[in-house]
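J.: sharing a sequence plus its predicted fold:
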Amino acid sequence: MSSLISGKDADIVEAPAVPTFREATKLWAKIGLLSFGGPAGQIALMHKELVEDRRWIGEQRFLHALNYCMLLPGPEAQQLAIYIGWLLHRTIGGLVAGVLFVVPGALVMLTLSILYALYGDVPLVTALFFGVKAAVLAVVVEAVIRIGRRALKNRLMVVIALCAFLGIYVLAIPFPLIVLMAGFAGWVGNRVAPALFSGGAHGNNDAPNIRGAVDLMFERGELAHTRPTRWHAPRTIAIWLPIWLGPVLLLWAFTGTSSVWTQIGGFFSLMAVVTFGGAYAVLAYVAQAAVQSFGWLAPGEMVDGLGLAETTPGPLILVLQFVGFIAAFRHAGSLDALLGGSLGALLTLWVTFTPCFFWIFLGAPYIEALRGNKALSAALGAITAAVVGVIMNLALWFALHVVFREVRMTGLGMNVPVLSSIDWRAALLSVAAMVAILKLKTGVLPTLAGCALAGVLLLAAGG
């Protein structure tokens, strides 16, 4: 049954009934199965289902929650689902929303990883992934443009993005430091020149006044769990840190420091803390470590993994599951390779996604208390602009390894292509994929399928 509540910009606004836990569970399962297209597509899907169609959450609360999730390390789309599930049905609602957002894609990704490990060196499979890589490059470029349009509202935001790109590509500044610098710039800028920083974080100030069931619950005093208490932080830390890190410590104790299990658990737990800016920002750092530091994968295989992740529902960061599977598959020791790879994938999933629940359950009550804080919005806007620069770096990294057969490192630590090693077939496919996605507005899955088929034909024609 709907209720009537007063609206700020209208005399009376009809608010929908608060969804039952069963209704919410069915919707989270639907979102988990249909969440293709990367973070932007997933966020757009949630906005349509939760704000526009059902009005379970209002526009302002949705964007406020999204801003916080963009600030966190890890996959922002899954964290947004956890946040809204928590708003609607407390901790159990957040758990169900977060788990259902990941599980369908994780099962598909595990299947694809097994097929890749067993048949990846088959010429046909190699040709298919040759085409997929070109499509992935187009997807990443499209992400730069899409997120850039949303985040770079003025020239100052463009400057922040360029500084972030140069900082990570030329100066090799760690991404967490870039995030801190951008956030500090936004906070200071809000005091010095607020007009340049206002509305930078996803356009909060221009959002329509769509109200939802959560607003009705708030007015009725039914959202007591969103108000932080004295014991909230210590209790959350005491519960979730052992859940997250307990398995990693046990593996370290039983298998030793040098085992692949300890390396996977430790490395991806670290990623959960330091990789800000969502999936695309994570990938550049993980690719460098997995390829150069640990030797788990070759550069091209990291792009293959992203191509697999693009074909599955759920967070793009599921590519980390692929990395964990391949690492354990190739270093399973006395275990069967497939069993070892599957356990590596499960461990990667655990240490990658468990922290998402920790960040939301720990910080969401305090973020709810800061709704309307202009300094926080300005800091978030500057951070989002910096993330655009980091994604530009990722796009360049992919382009170098897809279009050129050889890449060398300069004395400054920058990767540059060996121009004579250009692969005209990869370049042609990449251009075609960009035209399909950017100009013709072809979806990700049709573009991936078309490029995979084209890759087979091109390699067959070239012998």
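T.: Structure's in. What do you need?
J.: all contacts plus neighbour counts: C-alpha atoms, from now on.
T.: Will do.
J.: helices of the stretch 251-400 of the chain, start to end?
T.: With helices called from DSSP state H, counting those that start in this stretch, the stretch 251-400 of the chain shows them at 260-274, 278-288, 299-310, 319-330, 337-369, 374-403.
J.: do you know which of these lies nearest residue 51?
T.: helix 337-369 (17.7 Å; Cα to Cα).
J.: follow-up on the earlier one: for the helices of the stretch 251-400 of the chain, which one sits closest to residue 28?
T.: Of all the helices of the stretch 251-400 of the chain, helix 337-369 comes closest under Cα to Cα, at 15.5 Å.
J.: pull out the buried positions in the closest one.
T.: 337-338, 340-368 (16 or more other Cα atoms under 10 Å).
J.: and the helix or strand harbouring residue 90, what does it pack against?
T.: Here residue 90, judged by DSSP states H and E, is contained in helix 76-119. Applying 3 or more Cα pairs under 8 Å, 6 or more residues apart in numbering; DSSP states H and E, one finds that helix 76-119 contacts helix 21-34, helix 38-46, helix 59-71, helix 299-310, helix 319-330, helix 337-369.
J.: just put these in JSON lines and tack on distance to residue 385.
T.: Output for the helices and strands packed on helix 76-119, formatted as JSON lines (distance: least, Cα to Cα, whole Å):
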{"stretch": "helix 21-34", "distance to residue 385": "28"}
{"stretch": "helix 38-46", "distance to residue 385": "15"}
{"stretch": "helix 59-71", "distance to residue 385": "11"}
{"stretch": "helix 299-310", "distance to residue 385": "23"}
{"stretch": "helix 319-330", "distance to residue 385": "24"}
{"stretch": "helix 337-369", "distance to residue 385": "21"}
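J.: for residue 262, find the nearest of those.
T.: helix 337-369 (9.8 Å).
J.: alongside the first one, take a look at this:
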Amino acid sequence: MPKYSLKQLIIYFLKLGTWGFGGPVALVGYMHRDLVDEKKWISEEDYKEGLALSQLAPGPLAAQLSIYIGYIHYKILGATLVGIAFVIPSFLMVLCIGYAYVSYGGLPWMQAIFYGVGAAVIGIIAISTYKLTSKSIGKDKLMWLIFIVLAVTTFITEQEILWLILLGGFVMWFVKAPPKWLSSGAQGILPTLLVQLQPLTAEHKLTQIAWFFTKAGAFVFGSGLAIVPFLYGGVVKEYQWLNEQQFVDAVAVAMITPGPVVITVGFIGYLTAGFWGAVVAALATFIPCYLFTVIPAPYFKKYGKHPGIKAFVDGVSAAAIGAIAGAVLVLGKRTLIDIPTSLIAEASAAALFQLKRLQEPFVILGAALIGILLKILIQ
């Protein structure tokens, strides 16, 4: 019997969706800290299986992990309600921001806030990645090697390479639990060639939004951050729904609001076609990742304890965490643009490391105020 009720889990994810700043790296770290380490609702093995499945399947990492955690003890109902609870707070927030953005002709104050918040976010996700790495990888030298390879390649290429993540799993499998035979029943991956399909020939903008964001949810691998280049190519270059500045503002909205970063699709949808544009964009993005989580979940639960599969999951987990660490470095390179932002990031990380009970929202609020003050002083 689980140590928690479904209601308790839903309330937790409502809170995480409301207060969980820092993007996918921080969010998966919070889930581990809260549900595995502190509350002990979820076992380390179940968490690793969920992280591995979330990394292997296309779609936003944090949202998929939340769905899997809901599935562990409460199956489809748990996965569905937890997924909704996690996403809905940030969706409502981006709707409000989208309304203000359209009504008042932009958000000139947002860049000032993001100047400080973006730097603090780097500090937050750096600490989260450190804790996740030390807890999940331990002293296993092979897992550390896989971690380092993925961190370096992710930093150099600035993208998460799926085949390397899979290779990490196969390396652990063949070294730790060599198979006696090769199974022909391995899960296939949907061919990415489908991404190249032409948009549906429909005049209605909502249909175009549904088609484009379904592709975004179904064919973009990695964390919520990985979806940003795909979105840029579609909404700015192909469809020209947003201009360059609007798209930058959309990414800023995603970074300064709690919950999954990929919720920026709601803001983009709102700017493109109002309230229903936001609803369609969000549903089209999240439904594929929901299906890619709950459909294979029973097989992960049933066969996850097999030595070969366990070794494969360990390897994928090490690779996934390495890719996350590399993403932290990429984000840091882009966000920490001067001495003040570097100091804010370092101070945020140090505060969270030293003050165990300090909550991230207070760090975010302090950084936002510092960002505004600095911008006023600079101008």
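T.: On my side now, so go ahead. Owing to the predicted nature of the structure, the values given are computational and were not obtained by experimental measurement.
J.: TM value for the aligned chains?
T.: Here the TM-score for the pair of chains, by TM-score structural alignment, normalised by the length of structure 2, is 0.75; 347 aligned residues with a Cα RMSD of 3.8 Å.
J.: on that earlier part again, of the helices and strands packed on helix 76-119 of structure 1, which is nearest residue 393 of structure 1?
T.: Closest among those, once you apply Cα to Cα, is helix 299-310, at 14.5 Å.
J.: now that closest one, how far from the centre of its chain.
T.: Distance of helix 299-310 of structure 1 from its chain centroid, counting by Cα atoms, centre = their mean, to the nearest Å, is 15 Å.
J.: and stretch 362-378 of structure 2, by the same measure?
T.: Worked out by Cα atoms, centre = their mean, stretch 362-378 of structure 2 lies 25 Å from the chain centre.
J.: what's the answer for stretch 326-339 of structure 2, then?
T.: 17 Å.
J.: how about stretch 249-268 of structure 1?
T.: For stretch 249-268 of structure 1, the separation from the chain centroid amounts to 25 Å (computed by Cα atoms, centre = their mean).
J.: now do the strands in the stretch 101-250 of structure 2.
T.: Read by DSSP state E, counting those that start in this stretch, the stretch 101-250 of structure 2 holds no strands at all.
J.: closest to residue 81 of structure 1 out of the helices of the stretch 251-400 of structure 1?
T.: helix 337-369 (10.0 Å).
J.: and the angle from that closest one to helix 76-119?
T.: Angle, helix 337-369 of structure 1 to helix 76-119, by axes from the mean of the first three to the mean of the last three Cα atoms, to 10 degrees: 170 degrees.
J.: what is helix 337-369 of structure 1 packed up against?
T.: Contacts defined by 3+ Cα pairs under 8 Å, 6+ apart place helix 337-369 of structure 1 against helix 76-119, helix 232-255, helix 260-274, helix 319-330.
J.: in TSV, list those along with distance to residue 30 of structure 1 and mean neighbour count.
T.: Shown next, in TSV, are those (distance: least, Cα to Cα, whole Å; neighbours: other Cα atoms under 10 Å):
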stretch	distance to residue 30 of structure 1	mean neighbour count
helix 76-119	9	22
helix 232-255	27	14
helix 260-274	26	21
helix 319-330	22	26
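J.: now distance to residue 35 of structure 1 too, for these, in TSV please.
T.: Output for those, formatted as TSV (distance: least, Cα to Cα, whole Å):
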stretch	distance to residue 35 of structure 1
helix 76-119	8
helix 232-255	25
helix 260-274	22
helix 319-330	15
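J.: mind putting the helices of the stretch 251-400 of structure 1 into a markdown table with distance to residue 429 of structure 1?
T.: Output for the helices of the stretch 251-400 of structure 1, formatted as a markdown table (distance: least, Cα to Cα, whole Å):
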| stretch | distance to residue 429 of structure 1 |
| --- | --- |
| helix 260-274 | 32 |
| helix 278-288 | 22 |
| helix 299-310 | 14 |
| helix 319-330 | 22 |
| helix 337-369 | 31 |
| helix 374-403 | 9 |
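J.: quick revisit: how much does the helix holding residue 90 of structure 1 stray from structure 2?
T.: Here the mean offset of helix 76-119 of structure 1 against structure 2 after fitting is 3.7 Å, by mean Cα distance after the TM-score superposition for structure 1.
J.: now that helix, how far from the chain's geometric center?
T.: 12 Å.
J.: before we move on, what about stretch 160-178 of structure 1?
T.: Taking Cα atoms, centre = their mean, one finds the center of stretch 160-178 of structure 1 at 19 Å from the center of the full chain.
J.: so what would you say the end-to-end distance of it is?
T.: 10 Å (Cα to Cα, to the nearest Å).
J.: assign a three-state SS to residue 17 of structure 1, would you?
T.: Under the three-state scheme (DSSP: H, G, I helix; E, B strand; the rest coil), residue 17 of structure 1 adopts coil.
J.: isn't it up against residue 213?
T.: Yes: counting by Cα atoms under 8 Å, residue 17 of structure 1 does reach residue 213; the two are 6.2 Å apart.
J.: so for the two, which sits in the more crowded spot?
T.: More neighbours surround residue 213 than the other of residue 17 of structure 1 and residue 213, with 24 against 18 (other Cα atoms under 10 Å).
J.: if I read this right, residue 345 of structure 2 contacts residue 122, doesn't it?
T.: Yes: the pair residue 345 of structure 2 and residue 122 qualifies as a contact (Cα under 8 Å) at a distance of 5.8 Å.
J.: okay, these two: which has more neighbours?
T.: residue 122 (29 against 26).
J.: what lines up against the more buried one once you look at structure 1?
T.: Alignment note: residue 122 of structure 2 maps to residue 137 in structure 1; criterion TM-score structural alignment.
J.: residue contacts, its match?
T.: Contact partners of residue 137 of structure 1, counting by Cα atoms under 8 Å, 6 or more residues apart in numbering, are 395, 398, 399, 402, 430.
J.: cutoff 10 Å now
T.: With contact taken as Cα atoms under 10 Å, 6 or more residues apart in numbering, residue 137 of structure 1 is in contact with 143, 303, 306-307, 394-403, 429-431, 433-434.
J.: contacting residues around the helix or strand residue 459 of structure 1 falls within?
T.: Element membership for residue 459 of structure 1, per DSSP H and E: helix 444-461. Residues outside helix 444-461 of structure 1 that contact it (Cα under 10 Å, 6+ apart) are 36-38, 123-136, 138-139, 307-308, 310-312, 425-426, 429-430, 432-437, 441-442, 462-463.
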